[in-house]
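1. With the sequence up front, the predicted model follows.
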Amino acid sequence: MLTSTVCAAVSAAGLGIAALTAYRKRFLAATRIAAFALIPVGLAMTGIIDWVTNIIFKPMVWAGFGVLALSVVLFMIGRFTERRRGGIGSRKERRAATAARPEAVAPAASAPSLGAGRTASQPSADAGKKGRSSAPKDDFSDIEAILKKHGI
């Protein structure tokens, strides 16, 4: 009940200021002030103000916020000490994992697989093309160079 009265008084004061602003021929500013002034009454009418005051003035709610804050602090302390001690996900473990990882399944597979590894039982792709000129072998050399540069 008291909160509704306070909201009504704040809105009335805001509307009074909006009326004075409109009297001074500043209609755009007066419209904005009136819009802001109507917010407290609207909140009181919807019941949100009563809900908020029930949250604010109950000690059990504040105790819950305290427990949540304590939980966050403990979590942060745990993460901080884990990083300081070199725990899970430390730089040392990441470096060791990258060093132990093999380079590639077959690092030299890109060069021989382009034609040097064909046998007599495997016909070449160019043999099936009749009447077309074959593409030069260095057609993909730029792409190969880029892939080799990136280790692919």
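-> On my side now, so go ahead.
2. all contacts plus neighbour counts: C-alpha atoms, from now on.
-> Noted.
3. give me the element residue 70 is part of.
-> helix 59-85 (DSSP states H and E).
4. after that helix comes which helix or strand?
-> helix 91-100.
5. which residues touch the helix or strand following that following helix?
-> Following helix 91-100 in sequence order, the next helix or strand is helix 141-149 (DSSP H and E). Judged by Cα atoms under 8 Å, 6 or more residues apart in numbering, helix 141-149 makes no contacts with residues elsewhere in the structure.
6. The closest residue to residue 11 other than its chain neighbours: what's it in contact with?
-> Of all residues not flanking residue 11 in the chain, residue 37 sits nearest, at 4.6 Å (Cα to Cα, 6 or more residues apart in numbering). Each residue near residue 37 by Cα under 8 Å, 6+ apart is listed here: 10-15.
7. and of those, the nearest to residue 42?
-> Nearest to residue 42, judged by Cα to Cα, of the contacts of residue 37 is residue 11 at 9.5 Å.
8. follow-up on the earlier one: reformat the contacts of residue 37 as TSV; add secondary structure.
-> Listed next are the contacts of residue 37 as TSV, based on DSSP: H, G, I helix; E, B strand; the rest coil:
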residue	secondary structure
10	helix
11	helix
12	helix
13	helix
14	helix
15	helix
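9. One more to weigh against that first structure:
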Amino acid sequence: MLTSTVCAAVSAAGLAVAALTAYRKRFLAAMRIAAFALIPIGLAMTGIIDWITGLVLKPTVWAGFGLLALSVVLFMIGRAVERRRGGAGSRKERRAAAATRGAAVSPGASAPSLGPGRTASGSAGAAKGKAAAPEDDFSDIEAILKKHGI
């Protein structure tokens, strides 16, 4: 009830200002002022003002907003700590995982396959002496295909 009275008073004051502006022959400005002055009483008549005052003046609503803000702050702190730690796990766990990854790969795994009966020194000598014949390359491919049963 009090909010409706306040809205009516604000609208009446706005309409009075609009009338004074129209008296000064500024009709376009008076029309805009009158339009703004009618908004509060229109909101009061539709019941929106009562809903807003009920929302703003209830302590439980503000407690709810406080809890939402607290949850956002806790979430942000958790994300910051997770970034600072470097994701999942501690430094010791990451170092242990890196050590086991390095040990899993054998040292000769990146060396090319030389085929049966060939050594690295023999292939290097053959490469220095003369270029490998194309049929040698195809024999390596044939051996690989036979090994896989193709």
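-> Arrived safely, thanks for sending. Note that the structure is a prediction, hence the values are computed from the model and not measured.
10. where does the TM-score land?
-> Once superposed, chain against chain, the TM-score is 0.56 (TM-score structural alignment, normalised by the length of structure 2); 88 aligned residues with a Cα RMSD of 1.2 Å.
11. superposed on structure 2, where does the helix holding residue 70 of structure 1 end up, distance-wise?
-> Taken over the aligned residues, the distance from helix 59-85 of structure 1 to structure 2 averages 1.2 Å (mean Cα distance after the TM-score superposition for structure 1).
12. all helices of structure 2, in order?
-> Along structure 2, counting by DSSP state H, helices occupy 2-23, 27-46, 48-56, 59-85, 91-104, 120-129, 134-147.
13. so the shortest one versus helix 27-46, what angle?
-> Taking axes from the mean of the first three to the mean of the last three Cα atoms, to 10 degrees, one finds that helix 48-56 of structure 2 is oriented at 60 degrees with respect to helix 27-46.
14. Against which helices or strands is helix 48-56 of structure 2 packed?
-> Applying 3 or more Cα pairs under 8 Å, 6 or more residues apart in numbering; DSSP states H and E, one finds that helix 48-56 of structure 2 makes contact with helix 2-23.
15. Now the helix it packs on: buried residues?
-> By neighbour count on 16 or more other Cα atoms under 10 Å, the buried set for helix 2-23 of structure 2 is 4, 7-8, 10-12, 14-19, 21-22.
16. That one - contacts with which helices or strands?
-> With 3+ Cα pairs under 8 Å, 6+ apart as the test, helix 2-23 of structure 2 has helix 27-46, helix 48-56 packed against it.
17. Can you add distance to residue 67 of structure 2 and give those helices back as JSON lines?
-> Formatted as JSON lines, those follow (distance: least, Cα to Cα, whole Å):
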{"stretch": "helix 27-46", "distance to residue 67 of structure 2": "30"}
{"stretch": "helix 48-56", "distance to residue 67 of structure 2": "16"}
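18. Need the winner for burial among those helices.
-> helix 27-46 (a mean of 16; mean count of other Cα atoms under 10 Å).
19. angle of it against helix 2-23?
-> Using the same axes, to 10 degrees: helix 27-46 of structure 2 against helix 2-23 is 170 degrees.
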